[in-house]
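In: Just a sequence and a predicted model for now, questions to come.
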Amino acid sequence: MASSREVPDMETTQAFSSEFYTALLPEMMLFAGLLALIVIPNLGKGTFRIPGTQIRLPWFMGGERYALTSNPHLPAWIATITLTGAFFAVGDSLRGGIDSLLVMSSDADSAKELLMINGFSRVFELIFFGALALASFASMNRLKVEGVGSKLDVEKLYNNRRQADFYILMLTCGLGMSVVALAQDLFVLFIGLELASFSTYVLVAFLKETKAGAEAGMKYFIVGSVASGVGLYGLSMLYLWAGSLQFDVLAATFATSGTEPLPLIGIGFVLVGFGFKVSAAPFHFAAPDAYAGASSPVAGVLATASKAMGMVGLIRMLLIVAAPESSEGSAVWLVCLGALAALTMTWGNLAALGSTNPKRMLAYSSVAHAGYMLAGLTAVGAWTWDPSFAG
């Protein structure tokens, strides 16, 4: 089915072309930072023995680390510089004006829309990269590290090696969030969502030595996995109904027959999946424990970047795929989302009143703020808007 959406002055490029890499410069920077975090902390005086001989050749990986590469603060600096660079790269593209660019698959016979790079997605990337850069810098002295070199005992060396793991997860989380903001396909959207989700699950449980950290990580993982499974089931129902993963095809199908039971149930399940990400009631039960058990910088990421990712996912699905069909009517999901917003605002504020732990109180405050954002999204659903604004 052809798309009924018309986007003016839309430039297109194929995936993995030269223009593709230029347009995705912030994401390429994150990928380069990931490689640096994997390779640089492992550089050392290791050697490789040629099989069948006693000849050893320099391998430069493993063995006794160099003084610089064994510094436990090095991964924090690599991650902070990478995320800050990506933040300024996005800001520079916005400052100079950005034209919408549609990334298509390289299959010439049946090219499909994969990513949309425009001002809308770049604004959300500013939130993602800014929050993660601040969290990386703030975490620099929070993880227990002591000294450098081989003079440390096994436990201290283990703690030092965990630094790279922590910041690899930070960059992976940012990469997944960026994919969600750019996605124009249900499969791409889900891949980005899970890439960010699994990273945050481990980040929440990173302080596993503490009882609160282990409990928070387990609860967040279990509830998040169930929510992701429900959301995936909703996406599969939309695909079964429309026969396509493309947002433009889904939007065109919704415009003609969006009130059928199957797509409405599918959108409802998708709302459950993203409702967990924005900490909307009643999908917020793991949020207070996650905020309390995680380190403060990671809790900040949950309250900003993770919530923004959930909102951009909801905007993509509700205002692009299931937008209001006509100026005389409203979106079919209007009443459901409005009730969810009212419940979230009310419960978040009431639950915060009885909290004695500051981080749990801020978690419930974050729940209430999610309700305010959902209320704004509900208001947009009361009339037809131009879907090309958000891609």
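Out: Nice, I can see it.
In: okay, CA-based contacts and neighbour counts for the rest of this
Out: Noted.
In: And the strands in the stretch 1-150 of the chain?
Out: Assigned by DSSP state E, counting those that start in this stretch, the strands in the stretch 1-150 of the chain fall at 11-14, 47-49, 56-58, 101-104, 113-117.
In: Any chance of these in CSV with distance to Leu314 and mean neighbour count as columns?
Out: Shown next, in CSV, are the strands of the stretch 1-150 of the chain (distance: least, C-alpha to C-alpha, whole Å; neighbours: other C-alpha atoms under 10 Å):
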stretch, distance to Leu314, mean neighbour count
strand 11-14, 25, 16
strand 47-49, 51, 13
strand 56-58, 52, 11
strand 101-104, 20, 22
strand 113-117, 16, 22
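In: Rebuild these as CSV, extending it with distance to Ile81.
Out: Written out in CSV, the entries for the strands of the stretch 1-150 of the chain read as follows (distance: least, C-alpha to C-alpha, whole Å):
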stretch, distance to Ile81
strand 11-14, 29
strand 47-49, 31
strand 56-58, 30
strand 101-104, 27
strand 113-117, 23
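In: To Arg161, which of these lies closest?
Out: Shortest separation from Arg161 across the strands of the stretch 1-150 of the chain is recorded for strand 47-49, at 20.3 Å, computed as C-alpha to C-alpha.
In: Pasting the second one now:
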Amino acid sequence: MEQVEPFAEGFVLALAPEFVLVIGLFTLMIVPNMGNAKFRIPLTQIRLPWFFGGKRGKLDSDPRLPGLFATVFFTIAFGLTATSFVNGMVKTQIVTPSGTPMLQIDEFSRMFELIFFGALALASAASVNRLPATGRSDRSLNGLYNNRRQVDFYILLMTTGLGMAFVALAQDLFMLFIGLELASFSTYVLVSFMKESKEGTEAGMKYFIVGSVASGVGLYGLSLLYLWSGSLQFADLSVAFAANGMEPLPLIALGMLLVGFGFKVSAAPFHFAAPDAYAGATAPVAGVLATASKAMGVLGLLRILLVIASPEATDGSAVWLVALGVLSVITMTWGNLAALGSTNPKRMLAYSSVAHAGYMLAAITAIGALNWEDGHIDMSNDAALVVVTALIFHLTVLVCFKLGAFLVLSLLESEKGGHTLESLGGLAKRD
């Protein structure tokens, strides 16, 4: 495995997809704001072109421009990530000058990045000129079609992608939490982006409050793990768990981290802000929450439960297996039952996403239950590989069919429809 220090030779190449998103962020900040502005040299009457601000041209004031830029950069990042599989994956660690691993590029992390970038690229393309979430009068929504307003929307989408990439590559809990919060705060604003509507504002506030509480609980659990082990590195925490077994302090810490990531995957009972968030957000944003954001939460749980917390237990299984198994049963059952009584399509899909979270939690439980050998979870055997592959396949299919459903709703919303199940009647016969 290669080790590269920040800004050393090979650093930019190793993180090429992430740097594409950074370039995309700067492009979105600069290009749509270019104009014919001039500045005056102090103490003179000489004015020189500034090209930033002032009256803009027809191209850089086009409301479709930010969406097209974002879609292109997400597609390039997706292509670079996919190319790394074709050309042969070189496992690379980004390390500090002292040799401490911060990020790791391998097949597992890149596979999740494909899910993130693919979902965000589709959501970005679908949002071009289709930001309204409800069929209100054009006057109340004119601000959404302002070019600079749309720039903010796509900048938030790209910062969400960067945060998710950090979660995929992280090799310690601190980096994982930084990536999680970068993506989370961006999604809080995206959910409430429809500030002209009561539903959008209410959904954003609920999602922010519940998400902030969940993040605070998870951060406290992270601090307890550091207090217990003296390190946040995945490798060091795994050694500490294997050496000390499951003591009360790390058990409490794991429970708190489970609360934080339970909110991200919309697992019951941490899901109660999800239906309102999905219903109040634009359909493409709701699609991102149902796919990419959920994949990020599942990845965090895989890192914590299967890489870190696999100590020897007296009954031959990890202590979190029973808790996670019960949580998965409750989540998949409640999600499906609640969806039956929903009349709003996005709310129904939100409860469907809750049920899918239960299926994925069951897969994580199965990995721990079926692959327990000699006091630890053996991730190198065939059974573990099959379940993890199935889980990633499920997430990939989820992006296709769940995001596809939200994109159809996005098209209907642009035509002032699709807000009730009754309005979908006869959809196949419409022009």
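Out: Ah, there it is. Values in this document were obtained by computation on a predicted structure and should not be read as measured data.
In: Thr44 of the second structure matches what in the first structure?
Out: Aligned counterpart of Thr44 of the second structure in the first structure: Thr53 (TM-score structural alignment).
In: I meant Asn344 of the second structure, not that one.
Out: So, by TM-score structural alignment, Asn344 of the second structure is matched to Asn357.
In: now swap in Ala77 of the second structure and tell me
Out: Residue-level alignment of Ala77 of the second structure against the first structure, with TM-score structural alignment as criterion, gives Ala86.
In: can you pull out the helices in the stretch 251-400 of the second structure?
Out: For the stretch 251-400 of the second structure, helices defined by DSSP state H, counting those that start in this stretch occupy the ranges 274-280, 283-290, 292-301, 320-340, 345-370, 382-414.
In: hey, which of those is tucked in deepest?
Out: Mean neighbour count, computed with mean count of other C-alpha atoms under 10 Å, is highest for helix 283-290 among these, reaching a mean of 29.
In: Next, count neighbours for the match of Asn344 of the second structure.
Out: A total of 12 residues lie near Asn357 of the first structure under the criterion other C-alpha atoms under 10 Å.
In: repeat for Asn87 of the second structure
Out: Using other C-alpha under 10 Å, Asn87 of the second structure has 8 neighbouring residues.
In: how close does the corresponding residue of the first structure for it get to Gly119 of the first structure?
Out: Matched by TM-score structural alignment, Asn87 of the second structure corresponds to Gly96 in the first structure. When C-alpha to C-alpha, to the nearest Å is the yardstick, Gly96 of the first structure and Gly119 of the first structure sit 11 Å from each other.
In: now do Ile81 of the first structure
Out: Using C-alpha to C-alpha, one gets 23 Å for the distance from Ile81 of the first structure to Gly119 of the first structure.
In: higher neighbour count, the two?
Out: Set side by side, Ile81 of the first structure and Gly119 give different neighbour counts by other C-alpha under 10 Å, the larger being at Gly119 (19 against 16).
In: What is the equivalent residue in the second structure for the more buried one?
Out: Using TM-score structural alignment, Gly119 of the first structure lines up with Glu107 in the second structure.
In: pretty sure its match is in contact with Gly88, am I right?
Out: No. At 9.7 Å, Glu107 of the second structure does not count as touching Gly88 under the criterion of C-alpha atoms under 8 Å.
In: Common neighbours of the two, please.
Out: Common neighbours of Glu107 of the second structure and Gly88 are not found (criterion: C-alpha atoms under 8 Å, 6 or more residues apart in numbering).
In: Can you name the secondary structure element that comes next after the lengthiest helix in the first structure?
Out: With DSSP state H setting the assignment, residue counts place helix 211-242 as the longest helix in the first structure. Toward the C-terminus, helix 211-242 of the first structure is succeeded by helix 247-257 as the next helix or strand (DSSP states H and E).
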